[in-house]
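**Student:** no sequence on this one, just coordinates:
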């Protein structure tokens, strides 16, 4: 429940700090006094869009903060999932809007996004305004009412999971079918491309090897000349390095016994001799291997031309890329060849999942039909005391194709008169009738599930007198069953039923117009309700009438 609301620098409000109680509370005040401003502030806490124009003139930012008691709600998992500290008895939600248009939101001092604020706010406060009456036009709202009364949450969750699995299988089947059809049209071309790449006999590393071999042949004379020069330097008859090293090694070895110090030098020269001799032999062999072969060069260049052409054609920069392309083509041909078998497997799985979803949808329909009768009876019982003695209310369930919410199309049908045919409630009910229908629906739902704090914004529009008293009685009873109900009202009959009464007023100051909200004492309530009855000139009769109305609620 909402325990405390703090507002600073929000439109006409300088600073407001209000404590709320359990039960049924009422908020009254003249038109334009600022009741809608307070609702707007609460809306920001619930994740509505922020606007810098909402900041009071002259201020840098506005702050709205609320304290909630969550002990009656099972919300800890929501906090854990979003890594937010959880305090069941004091959850603090704060929204700040700066003059530059930027907005920040916090839950228990943890910064959060608007999506989390909206999700949490949906569990905490339900603001019912004239705009929400439009929900009666929406099939999903009407279906939601049935599901709440049917208490089929687990069944509905199971159905939705099965429906998603069925739709996923259907999508996979469609994608495979489209893929097979597409590749079938290109089957001959695919086979041609596979054959074209296969004829190149591709192997990883072949491009680098061919390019190197081509480079070698192209410079054969240059390479051979260089090898000849080195070979002569190493193996010349008298001046060859290899022969001279051999002679040096022999010379040192001859004096090794008489001059032992040269043993190490002798070993090192001998090692160099062996290494250079080995190099010399490789160079000599290389000379024989290197030869300009025009035919060989043409063969290599043809292979490279084929390779480059394939790379350009298939947008590949390497042989590995061409091999991957070849594998992809082969897979497409495989899909064509074995696709019908895969289609059959997927079709069988799709049908199985569809049958299971249909069976759950049938159970869901049976549950809803049972709930529909309960809704019809309860709505009639609730609306008759609200000035509709000839009310007829029917829940029409029609069949539709499987959808995420089941296989049922629902419509609330309504007639306030015996002679008027049943028609969709949103199409024929007046504003006052729709208000009474929505109030009755909320009251009925509140008996089935634990609703959050409910704020009714002028739900009494279009009613008066005895009907207003009955509407007040419904809201009072909702508040007495452990719920927090707040009604913004212009009717004294409803204001008198509140267990707590707040008045919103505006005041003209040198700095401009400001709004205020205060909790009224019993004496102040009498005068407020008397003013609602008679206007600014409060008569003794109005005061007595106000006292009489207040006795109804105590």
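**Tutor:** That came through, no problem. Everything numeric in this text was worked out from a predicted model, so none of it was measured.

**Student:** only C-alpha atoms from now on, for both contacts and neighbour counts.
**Tutor:** Will do.

**Student:** quick one: the strands in the stretch 101-250 of the chain, in order.
**Tutor:** Listed in chain order, the strands of the stretch 101-250 of the chain (DSSP state E, counting those that start in this stretch) span residues 103-107, 110-112, 125-128.

**Student:** now the ones you listed as JSON lines including mean neighbour count and distance to residue 383?
**Tutor:** As requested, the strands of the stretch 101-250 of the chain are arranged in JSON lines below (neighbours: other CA atoms under 10 Å; distance: least, CA to CA, whole Å):
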{"stretch": "strand 103-107", "mean neighbour count": "20", "distance to residue 383": "40"}
{"stretch": "strand 110-112", "mean neighbour count": "15", "distance to residue 383": "42"}
{"stretch": "strand 125-128", "mean neighbour count": "20", "distance to residue 383": "18"}
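
**Student:** distance to residue 399 for these - can I get that in TSV?
**Tutor:** Conversion of those to TSV gives the following (distance: least, CA to CA, whole Å):
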stretch	distance to residue 399
strand 103-107	43
strand 110-112	42
strand 125-128	30
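
**Student:** the nearest residue to residue 378 once chain neighbours are set aside and residue 112, how far apart?
**Tutor:** Spatial nearest neighbour of residue 378, excluding adjacent residues (CA to CA, 6 or more residues apart in numbering): residue 444 at 7.5 Å. Shown here: residue 444 relative to residue 112, a distance of 34 Å by CA to CA, to the nearest Å.

**Student:** structure B:
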């Protein structure tokens, strides 16, 4: 609920700071005193767009703050989704700068205007002519019926499945469309895939083939140089190993004379062992090297195949060819198995449609069950509000189409007078009748769901004193479970508020200012007396005011 409203530099308001309690709150004041200004300021802090015209002083920013007690509003998920700290006492702030820029804050955290507006919608419901027109919309009418039928959880489950249903339908359409093209592409894709599969692609194969190709293409050169190296090492007369044996024998004779000679001997011995090992390996390598025209042709063919594949698929690596192969395998697999996939998707669709149909039927039954009660309560309460002959015809028809709220078509028709034909609300109900119907619907909804703070702006316009008293009684009753505001010109409504505020103007030589204050008992008597009897009310008006207040 709204606990405090602070306004600075807005229209005719220089500074305003006012606190509110729970219950039914009435706001009165002369025409032009600034009640619409108050609503405008509240709308801004709830996320409405603004311009520089709202600034009283064009050189100073406008600041509007509204404090809300939100612990019972189930808003934790909203705060989490928007990365905001949840506070039981949440403060909304709006700043309009002289430059024309606007800033919005929730608990001192900057937010977008959209986030502020989304939260504002959950906190305050300002009744306006636009909202009254919602009465004529099936979406709003169904929302009322579902609230009374306690359909919220069932609707949430239905909505979740409906999203899945749309996804399955889309997938199925894509499979069917794919099938129509698949046969045309299957033969070509299969040919491309076989080429890549026959290539037996593996990482590093290009480098291995290129190395083997160079070896096979240079067999004679390789053998010639291996033999030269081998002979140089092991020639009986001038080979390196023979010469090393001579050096080894000479140093062996000296090794006993000093550690220095012994070290030289050991080093020559190590070199001899290493070169002897190299010679053995040269012999083994030479034995393995041989001309192999057949293998050379195979390697050359494989390399040529790879380069042809690179060119065909516009790539230069085996890894990319592997990716293309995998993609083709998937396409060919889908083409070959598309009928099975379509069949599986159709079964999936049948299952979810069966579940959706069951939920839609349950929604329909729950709605039908409460319609007689809703119809009776609407007509009974409207009779109290001066519409004794009002009558509703509310009918539901199950359709074949899955809609966002089930499969129902709703016919919500109204007749204000006996003998009059039924028609759509927007065509047969006057503005005053629509306002009373909206008030009754809000009062019914208040019993079934946690509504936000309600603010009615002169909903009692154009009704008589007796009827307005009953409208006030309805709002007073609603105020027992929630916070309700009524901006009114009628004393019969104003008197029923658990608290009353007055909006008024003050002027000095330079400017006009709008103020607002909570009225004490004697001030309420004076205000109601003036509303009843004018600026100089008679004693009878004062007595009537006291009677209205029960004092």
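**Tutor:** Ah, there it is. Note that the coordinates shown come from a computational prediction; the quantities given were computed from them, not determined experimentally.

**Student:** nearest to residue 197 of the first structure, out of the strands of the stretch 101-250 of the first structure?
**Tutor:** Nearest to residue 197 of the first structure among the strands of the stretch 101-250 of the first structure is strand 110-112; the distance by CA to CA comes to 56.1 Å.

**Student:** check the fit of the closest one onto the second structure and give the mean distance.
**Tutor:** With mean CA distance after the TM-score superposition for the first structure, strand 110-112 of the first structure departs from the second structure by a mean of 5.2 Å once superposed.

**Student:** what's the following helix or strand after the helix or strand harbouring residue 250 of the second structure?
**Tutor:** Secondary structure here is read from DSSP states H and E; on that basis residue 250 of the second structure sits in helix 240-254. Following helix 240-254 of the second structure in sequence order, the next helix or strand is helix 259-288 (DSSP H and E).

**Student:** please identify the buried residues of that next one?
**Tutor:** Using 16 or more other CA atoms under 10 Å as the burial criterion, the residues of helix 259-288 of the second structure that qualify are 262, 264, 265, 268, 269, 272, 275, 276, 279, 282, 286.

**Student:** which of the residues you listed sits closest to residue 188 of the second structure?
**Tutor:** Of all the buried residues of helix 259-288 of the second structure, the one with the least separation from residue 188 of the second structure (CA to CA) is residue 286, at 47.9 Å.

**Student:** that closest one against residue 226, yeah?
**Tutor:** Yes - distance between residue 286 of the second structure and residue 226: 6.5 Å, which falls inside the contact criterion (CA atoms under 8 Å).

**Student:** for the second structure, longest strand please?
**Tutor:** Looking only at the second structure and at elements set by DSSP state E, the strand with the highest residue count is strand 391-403.

**Student:** buried residues in it?
**Tutor:** By neighbour count on 16+ other CA under 10 Å, the buried set for strand 391-403 of the second structure is 391, 392, 394, 396, 402.

**Student:** so how far is it off the chain centroid?
**Tutor:** The gap between where strand 391-403 of the second structure is centred and where its chain is centred comes out at 30 Å by CA atoms, centre = their mean, to the nearest Å.

**Student:** list the contacts of that strand.
**Tutor:** Residues outside strand 391-403 of the second structure that contact it (CA atoms under 8 Å, 6 or more residues apart in numbering): 162, 364, 368, 371, 375, 379, 407-417, 422.

**Student:** go again using 7 Å as the cut-off
**Tutor:** Strand 391-403 of the second structure is touched from outside by 371, 375, 379, 407-416, with contacts defined as CA atoms under 7 Å, 6 or more residues apart in numbering.

**Student:** and what of stretch 147-158 of the second structure?
**Tutor:** Residues lying outside stretch 147-158 of the second structure but in contact with it, judged by CA under 7 Å, 6+ apart, are 146, 356, 359, 363, 366, 367, 370, 405, 445, 448, 449.

**Student:** if we go to 6 Å?
**Tutor:** Residues outside stretch 147-158 of the second structure that contact it (CA atoms under 6 Å, 6 or more residues apart in numbering): 366, 367, 448.

**Student:** ok, these vs residue 123 of the second structure, which is closest?
**Tutor:** Nearest to residue 123 of the second structure, judged by CA to CA, of the contacts of stretch 147-158 of the second structure is residue 448 at 17.1 Å.

**Student:** can you classify that closest one as helix, strand or coil?
**Tutor:** Reducing the assignment to helix, strand or coil with DSSP: H, G, I helix; E, B strand; the rest coil, the entry for residue 448 of the second structure is coil.

**Student:** same thing with residue 411 of the first structure?
**Tutor:** When the structure is reduced to helix, strand and coil (three-state DSSP), residue 411 of the first structure reads as strand.

**Student:** so who does it touch?
**Tutor:** In this structure, residue 411 of the first structure makes contact with 395, 396, judged by CA under 6 Å, 6+ apart.

**Student:** what are the boundaries of the helices in the stretch 401-550 of the second structure?
**Tutor:** Under the criterion DSSP state H, counting those that start in this stretch, helices of the stretch 401-550 of the second structure are mapped to 425-428, 431-445, 465-478, 491-494, 521-533, 539-549.

**Student:** name the residues of the last one that are buried.
**Tutor:** Of the residues in helix 539-549 of the second structure, those scored as buried under the neighbour-count criterion (16+ other CA under 10 Å) are 541, 542, 544, 545, 546, 548, 549.

**Student:** with the longest one instead?
**Tutor:** Neighbour-count burial for helix 431-445 of the second structure, counted by 16+ other CA under 10 Å, picks out 431, 433-445.

**Student:** ok but residue 18 of the first structure is inside a strand, no?
**Tutor:** Yes - secondary structure of residue 18 of the first structure (three-state DSSP): part of a strand.
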